[in-house]
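Q: Quick one, structure for this:
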Amino acid sequence: MISDFCQKKTIFPFYYKKILLPAIFLSIVRSCIKPPKRGVQAFLSIFVPATTFMQQEISKEEARRLALYAQGLLNTQPNRGKAGALQVVEHLGYVQIDTLAVAARAHHHTIWTRTPDYEENHLHQLLAEDKTVFEYWSHAAAYLPMRHYRYTLPVKARYATGKSHWFEQNKAMQQHVLERITAEGPLQSKDFEDENSRSRGMWEWKEAKRALEQLFLEGRLMVAARKGFQKVYDLSERVLPARVNTTLPTDSEMGLHMVQTTLQQHGLATEAEMYYLRSHWKKAVQQALQQMLESGAVAQLCVEGKENRYALGTVAETVLNNKPDVAATSGLHILSPFDNLVIQRKRLLRLFDFDYQIECYVPEAKRKYGYYCLPVLWNNRFIGRLDPKADRKTGIFYVKKWFTEPDLPSVSDWQPALEQKLLEFARFCGCNKIVDFI
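A: As a prediction, this is how the structure comes out:
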């Protein structure tokens, strides 16, 4: 039986000699001096010490499949309507907000990719009417699930106890802003404009706008809605539904939340990716990860003999065993530059061999692919980069540039899917005609 156990292909060969056999010997010795355990736990303890976890080796193709499934790109039944949009935000944990509207704004684009009949007013309804999502800072400005609200409280507490944004605080102005909103109700930054003031440039915000931002970061104000693309602020107690848990999470709860949400949205991740841009939570994440490994909630993986990664055990089982609710392929997707699948560029390169950056922040003379180049995914690989421009006034969707990735299958395999997706994306961007400059 032991020899059969050792022949499992999912375990590293070196594991047998370096870890497993010594563990068996130590376990036998240990059993002679300690009372025996019972049931399955007793059986497993014969083979694996308490601090050692079996590591499953998977191929890069399997790793990509895990990632795509977790990202909602391998669903056999796509999300639908406003409820589907909420499912996307809740599953991904956040959807990044961006001001660029070259094609579709990032937050709308990311949801549409996973909800084919998504409409832009759905997000407004979720924020302003249903109050099932809210705005705050993730790694960037984002829409987050309202059920995750309490996990933003630690960072808000840091701002409230002295941490500022990139500007000096004006306490008197903050008090003035709070008094006006308390008395008048929800207000925008333009409601504080001085008609005689001169513009100071985009990086020199008016004192009132700075105060609004600081109070928002502290959690004393929330975004109640948006008009156009402008925030409407109100007191947090008037925005938060009564059902929302507002207790400050413990370090242990934060660690478990970060591990759970990272693996839920990414499928698999390294330990460092779980506290990406939040290194002050490193210890809490490490402790939570250890706890979830010991309970069996998390599986330890290794992609083609390289860096250790982790996945939720039930998700790994579903995807790697090809359960019926996992689609065979992802089809073709034109992704936002800020889509959750591609936002961590180093991770993207390691997992998909796709070296990508958005070039709108690159001087024009140094751009290689275009101002607003979009990554194009087909099945489990990136096949190209598209530089578009949607002119909503004329209804024309311009394809300014197209770049095909090297070593692709025959064009005939993916071109029909690309043409169909371009039509769908153009319509979503408010255009009914495509002009191709390629």
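Q: Please count neighbours and contacts with C-alpha atoms only from this point.
A: Fine.
Q: secondary structure element for residue 225?
A: strand 221-227 (DSSP states H and E).
Q: next structured bit after that strand?
A: strand 230-235.
Q: Which other helices and strands does that following strand contact?
A: Strand 230-235 sits against helix 171-184, strand 221-227, with contacts defined as 3 or more Cα pairs under 8 Å, 6 or more residues apart in numbering; DSSP states H and E.
Q: ok, residue 329 touching residue 381?
A: No: contact criterion Cα atoms under 8 Å: residue 329 and residue 381 do not qualify, at 10.4 Å.
Q: for comparison, sequence B:
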Amino acid sequence: MRVDLAALRRHAIGRSLFAPTTLPRAIERLRFVQADPIRAPARAQDLTLRHRVRDYRAGELERRYPRLAIEEDFFVNYGFVPRGLQALMHPREPRHAWDRTRRAQARAVLEFVRARGVVHPREVDAEFAHGKTRNWFGGTSNASTQLLDGMHYRGLLRVARREGGIRLYAARDGTPAPADPAAAFDALVDAAVQKYAPLPAATLGWLLSGLCVGAPQWRGERAAALARAQRRLAGTTLDGVRWYWPPGERFVRREGSDTVRLLAPFDPVVWDRRRFELFWGWAYRFEAYVPAPKRQLGYYALPLLWREQVIGWGNVAATPKGLDARLGYVAGHAPRDAAFRRELEAELERLRVFLQG
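A: Next comes the predicted model:
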């Protein structure tokens, strides 16, 4: 088979938008589901899973989380990973060690959590009164919240469940260091490639940098791991760009279906902005944190996929009167055939049902 850009694009869509299955199987196949707290019209993890899980409803992942063999954790970004994959990232050795005071606070909080079983952050704050501290955004937040975040990252705590979007924590048993760190790191790389392939070489390098946040103890091995991946993975070079995908993978040959899909900003089909521009010839940007006067697409614009092309975007909101969908198109107008209009209405109906929870 001749591998050209159209073949890469078709394969990227077909391998990621697989036939809908059960929630556990979808997460196992994806290997990682990126999370985002913004709900417009639903959280990113739900918008991602609705295309890949049969009869999925908004909020289902959060409701079923305590019964699933998954964990909230940092992979290349923050999200949900199978426990077997999470174990490869622990025990973590953060780049910045805690001082004596912070270590003492963590020990006291860990004893408190073990005694309680599952705790809400406000319980920790009420018990220890750690006060306020400056957060990443320049404002202030409870010091207890930052401490719990740090303990979660270090593997001392796990997210037991959420209430109203707030993480509730339980103590986490320690994970032994892998006998073969290089093999463990390679397995993490393969999981990332499995999710985002086919991908450009620049993205492969970026993924390894992200994995060195998920597994900082191996940041010194990044160059060697990248070299191993480049030898291990299948690939081709097109117009000066090197592409990679899992070895032995058979390319999707069928043409894209007559289906309209509104994708999450972090859906694996569109997550890689480099690849997006190579595939579709225009720049998609996530503008939720862009000042409103400077936005071009909208606060939470969902890429609009039609057949094998991302032809525009949609800003969607659930209102008392129903679904408010405001669409924009790269060409300046919607496709003028009846099939598109029919399939767009079918996608909006799927969104309505999904949002009913």
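Q: now the helices: where do they sit in structure 2?
A: Secondary structure of structure 2 by DSSP state H: the helices cover 5-16, 23-30, 44-49, 60-64, 83-87, 100-116, 121-128, 143-153, 181-196, 201-214, 222-232, 273-280, 338-355.
Q: Aligned counterpart of residue 209 of structure 1 in structure 2, please.
A: By TM-score structural alignment, residue 209 of structure 1 lines up with residue 145 in structure 2.
Q: burial measure for that match, as a count.
A: As a burial measure, residue 145 of structure 2 scores 20 neighbours (other Cα atoms under 10 Å).
Q: Show the contacting residues for the counterpart of residue 184 of structure 1 in structure 2.
A: Structural alignment (TM-score structural alignment) places residue 184 of structure 1 against residue 116 in structure 2. Contact analysis of residue 116 of structure 2 by Cα atoms under 8 Å, 6 or more residues apart in numbering lists nothing.
Q: same deal with residue 370 of structure 1?
A: Residues in contact with residue 370 of structure 1 (Cα under 8 Å, 6+ apart) are 359, 360, 387, 401.
Q: mind checking the longest strand of structure 2?
A: In structure 2, assigned by DSSP state E, the strand with the most residues is strand 309-319.
Q: Give me the residues contacting it.
A: Against strand 309-319 of structure 2 from outside (Cα under 8 Å, 6+ apart): 40-41, 262, 280, 297-305, 323-331, 355.
Q: Residue 207 of structure 1 touches residue 170, doesn't it?
A: Yes: in this structure, residue 207 of structure 1 is within contact of residue 170 by Cα under 8 Å, at 7.3 Å.
Q: Compare the two (neighbour count), which wins?
A: residue 207 (17 against 13).
Q: And the closest residue to that one other than its chain neighbours, how far from residue 69 of structure 1?
A: Excluding the flanking residues, the one nearest residue 207 of structure 1 by Cα to Cα, 6 or more residues apart in numbering is residue 173, at 6.9 Å. Noted for residue 173 of structure 1: a distance of 48 Å to residue 69 of structure 1, by Cα to Cα, to the nearest Å.
Q: Ok, residue 388 of structure 1 next?
A: Distance from residue 388 of structure 1 to residue 69 of structure 1, by Cα to Cα: 27 Å.
Q: so what's the residue most central in space within structure 2 closest to, chain neighbours aside?
A: Nearest to the geometric centre of structure 2 sits residue 34, at 1.6 Å (Cα atoms, centre = their mean). Distances taken as Cα to Cα, 6+ apart put residue 79 closest to residue 34 of structure 2, at 4.3 Å, once the chain neighbours are dropped.
Q: And the one you found, what's its match in structure 1?
A: Using TM-score structural alignment, residue 79 of structure 2 pairs with residue 142 in structure 1.
Q: Most tightly packed of the helices and strands packed on strand 230-235 of structure 1?
A: With neighbours taken as mean count of other Cα atoms under 10 Å, those reach their highest mean count in strand 221-227, at a mean of 20.
Q: can you tell me what part of structure 2 that one aligns to?
A: With TM-score structural alignment applied, strand 221-227 of structure 1 matches the range 157-163 in structure 2.
Q: what does stretch 96-108 of structure 1 give?
A: The alignment of stretch 96-108 of structure 1 onto structure 2 (TM-score structural alignment) spans residues 34-46.
Q: With stretch 13-21 of structure 1 instead?
A: Under TM-score structural alignment, there is no match for stretch 13-21 of structure 1 anywhere in structure 2.
Q: can you give me the end-to-end distance of that stretch?
A: Across stretch 13-21 of structure 1, the terminal residues are separated by 12 Å (Cα to Cα).
Q: Then stretch 50-67 of structure 2?
A: So stretch 50-67 of structure 2: terminal residues 19 Å apart, Cα to Cα.
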